[in-house]
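# sequence and predicted structure, then a few things I'm wondering about:
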Amino acid sequence: MSTEHPNQFALLGQRRFAPFFWTQFLGAANDNVFKFAFTLMVTYQLQLDWMPPSHAGLVIGALFILPFVLFSATSGQLADKHDKARLMQLVKSLEIAIMALAAWGFYASHVPTLLACVFLMGLHSTLFGPVKYAYMPQHLNERELTGGNGMVEMGTFVAILLGQLAGGILVDTPVVGPHHVAWACLVLAVLGRVTAQALPHSPSTDPGLVINWNPVSETWRNLKLAHGQLAVFRSLLGISWMWFFGAVFLANFPAFAKEVLHGSPQVASLLLAVFSIGIGIGSLMCEMLSKRQVEIGLVPLGALGMSVFAIDLYFAASGLPASAPYSVSAFLAVTAHWRVLADLALLALFAGLYSVPMYALIQLRAQPTHRARIIAANNILNALFMIASSIIAGAMLSAGLTIPQIFLAVGIANAVVGIYIFLIVPEYLLRFVAFVLTRLVYRFKIVNDQRIPTTGPAVLVCNHVSFVDAVLLMAASPRPIRFLMDAQIFKTPVLGWMFKLAKAIPIAPAKTDPATYEAAFTAARAVLEDGEMVCIFPEGGITRDGTLQPFKGGVMKLIEDLPDVPVIPMALGNLWGSYFSRVEGGKAMVKPLRRGFWSPVSLKVDEPMKPAQVSPEVLRERVASLLMASST
């Protein structure tokens, strides 16, 4: 891992990321120059009895996706078994060979050869996909993954946009257009191989892996493996749904521009440009909004925006008067069209907010030895969902629905899918609540958050000031925390429901409820033995006067027989006096907005301690010192 960087753009100046970024960028651009130019050539320039123009896009798209279904399982194994830099270099060498063959196909206008090259470029992308997403966690630390994924997503969609624009312009050149496309694709392939040569060594994560060449059994095995980590598996489904959602819009842009917006082909390109720029901006925003950690609280926000603006797009596009085909300038001169463009841009922006944290979560939590295979399984799911979207959208059109009505249906379906995902994986919803609380209600500053470990067991020890202490700690942590919490809090409306969703462990005083007390520590130790984090509030309850209370001995019971589990003191500062603390006669939540919006709150994290160094008195002194430093 490398040193910290000020923001995600700084990664472009570092060898561990820049060659990878440009290799990916050039590959995505080349895919789209080639596919789009070939599609236009078959549609407008060649007359083929066996492939009418209306079917050209579908055939080329299907051929490109087919290798993802057939070979993703194998490509995931190869990425886990071999050095990822070397594998990417070999894949880019393959791209040069494919583009050399395609160049002959363009010069000879030999459509079967070009169709074969479409399939081979799909194979190239299939081989590159798993190694791409498995490469980043090897070279970016946990606090850089969101920014790195955002850069890659942004770069990919910009490359798609530029590739399609370049392919369209080049192939449209009279007589020699296909020749220009041939040379452009070959040059892009060579440039991609040059940038791949600069990739740093990326050692195998499972060199002893024996390749299973049966794609069906291997895919099923990978899905079962991913299912063992439910948050990872359901994130795979969430990403695949996003591709289903996006494919409906991307596939219908040409017809939407022509039949609904009454625009020229250039208007369809404008829609693609707006969509791509929106995705890019949303992807880049993720690091800023997440404060450089994997913030899956952005996923519900993204899902909400996707539905809102997909539904509004239906209303914006309904009832537009018929017209002669608009040029881009004439299209932009109509005020009603700006709402359509705004809906598309914001829909795409929120799709970026939705997808980037999910990719980062998979990279962070998937087993390193199986990471590429899980990404490969994700690619298969993505392909199947995109195929399903084409079939379902086609069936809806055949049933008489208009394109805006399809957008409306997909927007409503997205809301239903989102609610389902967030209820079965409550971590997304809880992190969203924490995200809102720390961005709107409080101005949350975290000091030394890098001391919260991203892997392995740990006991977090914190003062207890308010009913939302646990929510704030969730927002500060890069991974889930299991909280030992007073059983009485579970009776609090809304918050009690949230803590049940968070699988907080109820604890009661040993004197009044010894069974609950013992069960709590048994459950907490099991969490630690599984390599996860537990947080305990050793004061035993929320402070009633704002002062730090004596620490009880529960923490000692928690860490007994666990000599290697670090104990990390933390202190929440400036929460006393806020709406969620007990101020008015010992009651909380009686005066909304008592301190207004964005009141400053802090969390300070101390150095980890070994269990042998721990006692209640020492921990209290550590926390008190952190609080004193917060007040000065």
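Nice, thanks for sending it over.

# CA only for contacts and neighbour counts going forward, please
OK.

# for whatever residue is furthest in space from the centre of the chain, pull up the helix or strand it's in.
Computed with CA atoms, centre = their mean, the residue of the chain farthest from its C-alpha average is Lys511, at 46.5 Å. Using DSSP states H and E, Lys511 sits within no helix or strand.

# contacting residues for it?
Shown in contact with Lys511 (CA atoms under 8 Å, 6 or more residues apart in numbering): no residues.

# gap between it and Tyr517?
To Tyr517, Lys511 is 9 Å away according to CA to CA, to the nearest Å.

# next, the buried residues of the host helix or strand of Ala56.
In this assignment (DSSP H and E), Ala56 forms part of helix 53-81. Under the neighbour-count criterion of 16 or more other CA atoms under 10 Å, helix 53-81 has 53, 56-57, 60-81 buried.

# from Gly163, how far off is Leu40?
Distance from Leu40 to Gly163, by CA to CA: 13 Å.

# oh sorry, the question was meant for Asn212
Distance from Asn212 to Gly163, by CA to CA: 35 Å.

# which of those two has more neighbours?
Legend: neighbour count by other CA atoms under 10 Å for Asn212 and Gly163, higher for Gly163 (25 against 13).

# now for the helix or strand harbouring that one, which elements pack on it?
According to DSSP H and E, Gly163 maps onto helix 145-171. Using 3 or more CA pairs under 8 Å, 6 or more residues apart in numbering; DSSP states H and E as the contact definition, the elements that helix 145-171 packs against are helix 18-40, helix 111-139, helix 177-197, helix 265-290, helix 335-365.

# next up, a structure to set beside the first:
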Amino acid sequence: MSHSQFSLLKEKRFLPFFITQALGALNDNVFKNALIILISYKTAQNLPLNSAILVNVAAILFILPFFIFSATAGQLAEKFEKSRSIRFVKLAEIIIMSLAVIGIYTNSVNWLLFVLFLMGFQSAIFGPLKYGLLPQHLHTEELVGGNALVESGTFIAILLGTIIGGALLGIELNWELYLSITLLAFSIAGYLASRKIPHTPAVVPDLKINWNPATEMVRNFKFMATDKTVFLAILGISWFWFYGAVYLTQIPNYTKSTLAGTESVATLFLTAFTLGIGIGSILCEKLSAGRVEVGLVPIGAFGLSLFGYDLYLANTASGLEPIYNFKEFLVLDNSWRVLLDAVLIGIFGGLFTVPLYALIQKIGNQKHMSRLIAGLNIMNAFFMVVSGGFAILLLQSGFTIPELFLATAGVNLLVAIYIFTKAPEFIFRFITWLLVNTIYRIRDINLQVVPKHGACVLVCNHVSFIDALIIAGYCKRNIRFVMYHKIFKTPIIGTFFKMANAIPIAPAHEDKNLMQSAFDKIASELEAGRVVCIFPEGKLTPDGEIGEFRKGIEKIIQRTPVPVVPLALKGLWGSWFSRFNGKAMTGIPKKFMAKIQLVAGESIAPEDVSAEMLFEKVSHLKNS
């Protein structure tokens, strides 16, 4: 990228929306955290249910409206202009916060739980507007950065809301007044910010609204299921909300009964968790280098389980009384370990979710984006409601809260394995990301010439078995590679290319049918506007020099005329993956952190393409 993601904060197409959604998240969490602490500490003795159970009931009440109203909200978001709709939503927030003030002064937990349900309703309407608006105002290469800012801004707002909500409940005198003023002030400020959001046209203004939430929900699920990758991304995000809801909901009682901490310790722990998610979200932009990098998702999934398990090991106590404030807690054994685990769970959660949101916005049908997000919200709501039931079931069965965390970390591994088995491209991108960021020092030159949109063919010299991995790691578009069928069948490397949906090809004298099938698949990919990469030599170089380019590239371009971008890999000859010693990948690797260059030449018009000319272009790039 030519600019930092933070430059979006200077632009009117993003900043007012960013402030609006951040203030909404801030206000939500001031109220929710104040209510949870009110239930857990201030009115715990007067409640009809155990506070640990009632906290989970509150979580379910907030999420239930997403399940009921999201299908309708998605339709409304696509039918009407979005900035106006957001203003109505923010006006509703002012009314809801006014009702909250009544509950605060009457000290009615039941009334406040009703207000929590209304907040969930307002958030359910806002969700499809929020994520449907982003792809209308951001370019494809800005989606990761934009989503990272939204996610980090949201969780910084959660962090501040958590602190403010806890601090206001900690005031001895007139806490009701200060809490009421804060809730109303943030809701009014959010409405004022929403008035600056730029006009965002309706994407389907003639849409006929289906007011039946049940049938519309079914239609949403059917639509989500039409694209396997999008559906699995939605499943991954929803699972994270299950995982996160288990942790966030239990934190007040965890700090009370396991850490023996007061309200200030609960606020400190929530701060660590939400700060971690903000850090992880920002890291996504840095680690993904401006592309939608789903290779970060397996890293996030593994980290969630690892540090969820370590949180269990750090403290397994239960049934304690809250006697330590945050200063006293920080000098206890293992206190910093517990807080570090909370931060790291948050960081890996950010790495897990941000690429998935960006992936949905990138490859999902733009005319159905808001309804797709509505379907996502329904799935999120379902998973979060189930998470509340899951937590209640285990706690009622005798599990302690640390044991509940351990069980959740274990189930997370099973869910991750299922998702990555069904969508192996996530693992392929992970391996690619790991390769280009650890084993080699790679420099890309002039890759901006690869078109950001539309079909094109990349041609490159073939030096090693990992050429495609390096190209995939550094080009910001998803690429379908054409591989010699014998490489495609190689036990280890071939597995990676099967994950990446590479297209196997063979010369006519080896397998004429496979060759024709490959040409058909290439044409289909190019007609769909995608990028295809081929290695016209047809085999790995045996001596480090570029071999003759075969005529297949000419047949491809004659059938589907698209621009061709020449590439050259420099520095891989002599690596363990090349045929430097006659046979690749034998013996012990000896060359690490080698300097590799991936150089791109100017795009060539289809009418000018010939195998001989491309050979000269790639040779010049390699030797320059």
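All right, it came through fine. In this text the structure is predicted, and so the values were computed from the model without any measurement.

# before we move on, back to that, average offset between the helix holding Gly163 of structure 1 and structure 2?
Mean deviation of helix 145-171 of structure 1 relative to structure 2 after superposition (mean CA distance after the TM-score superposition for structure 1): 1.7 Å.

# relative to helix 18-40, how tilted is that helix?
40 degrees (axes from the mean of the first three to the mean of the last three CA atoms, to 10 degrees).

# make CSV from the helices and strands packed on helix 145-171 of structure 1 and add distance to Leu558 of structure 1 and mean neighbour count to it.
Formatted as CSV, these follow (distance: least, CA to CA, whole Å; neighbours: other CA atoms under 10 Å):
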stretch, distance to Leu558 of structure 1, mean neighbour count
helix 18-40, 45, 24
helix 111-139, 32, 22
helix 177-197, 50, 22
helix 265-290, 32, 22
helix 335-365, 25, 24
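
# which one of the ones you listed lies closest to Gly238 of structure 1?
Nearest to Gly238 of structure 1 among these is helix 335-365; the distance by CA to CA comes to 7.7 Å.

# what span of structure 1 lines up against stretch 241-252 of structure 2?
Mapped onto structure 1 using TM-score structural alignment, stretch 241-252 of structure 2 covers residues 243-254.

# distance between the matching stretch and the chain's centre?
19 Å (CA atoms, centre = their mean, to the nearest Å).

# can you check stretch 76-93 of structure 1 too?
23 Å.

# what span of structure 2 lines up against that stretch?
Under TM-score structural alignment, the match for stretch 76-93 of structure 1 is residues 74-91.

# which residues sit against the matching stretch?
By CA under 8 Å, 6+ apart, stretch 74-91 of structure 2 touches 122, 125-126, 128-129, 132-133, 187-188, 190-191, 194-195, 197-207, 209-210, 367-375.

# buried ones in stretch 164-180 of structure 1?
Neighbour counts over stretch 164-180 of structure 1 (16+ other CA under 10 Å) mark Gln164, Leu165, Ala166, Gly167, Gly168, Leu170, Val171, Asp172, Gly177, Pro178, His179, His180 as buried.

# same check on stretch 584-597 of structure 2?
For stretch 584-597 of structure 2, by 16+ other CA under 10 Å, it's Ala584, Met585, Ile596, Gln597.

# can you check stretch 551-566 of structure 2 too?
Gly552, Ile553, Glu554, Ile556, Ile557, Thr560, Pro561, Val562, Pro563, Val564, Val565, Pro566.

# reformat those residues as CSV; add secondary structure and distance to Ser7 of structure 2.
Output for the buried residues of stretch 551-566 of structure 2, formatted as CSV (DSSP: H, G, I helix; E, B strand; the rest coil; distance: CA to CA, whole Å):
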residue, secondary structure, distance to Ser7 of structure 2
Gly552, helix, 44
Ile553, helix, 41
Glu554, helix, 43
Ile556, helix, 41
Ile557, helix, 39
Thr560, coil, 39
Pro561, coil, 37
Val562, coil, 34
Pro563, coil, 32
Val564, strand, 32
Val565, strand, 30
Pro566, strand, 32
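
# looking at the residues you listed, which is nearest Leu414 of structure 2?
Using CA to CA, the buried residues of stretch 551-566 of structure 2 come closest to Leu414 of structure 2 at Val565, 41.6 Å.

# still on that earlier bit, now the buried residues of stretch 551-566 of structure 2 as CSV including distance to Gly303 of structure 2?
Shown next, in CSV, are the buried residues of stretch 551-566 of structure 2 (distance: CA to CA, whole Å):
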residue, distance to Gly303 of structure 2
Gly552, 45
Ile553, 43
Glu554, 47
Ile556, 43
Ile557, 45
Thr560, 44
Pro561, 45
Val562, 42
Pro563, 42
Val564, 40
Val565, 38
Pro566, 39
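
# in the residues you listed, find the pair that's most separated.
Among those, Thr560 and Pro566 lie farthest apart (CA to CA), at 17.2 Å.

# what's the local residue count around the residue nearest to Leu47 of structure 2 when sequence neighbours are not counted?
Closest residue in space to Leu47 of structure 2, ignoring its immediate chain neighbours: Ile39 at 7.8 Å, by CA to CA, 6 or more residues apart in numbering. For Ile39 of structure 2, the neighbour count with other CA under 10 Å is 22.

# quick one: Ile39 of structure 2 and Val55 touch, right?
Yes - between Ile39 of structure 2 and Val55 there is a contact under CA atoms under 8 Å: 7.1 Å.

# Asn30 of structure 1 pairs with which position in structure 2?
Structural alignment (TM-score structural alignment) places Asn30 of structure 1 against Asn27 in structure 2.

# its match and Ala185 touch, don't they?
No - counting by CA under 8 Å, Asn27 of structure 2 does not reach Ala185; the two are 9.1 Å apart.

# which parts of the stretch 201-350 of structure 1 are helices?
Here the stretch 201-350 of structure 1 has its helices, by DSSP state H, counting those that start in this stretch, at 215-227, 230-255, 265-290, 298-317, 328-332, 335-365.
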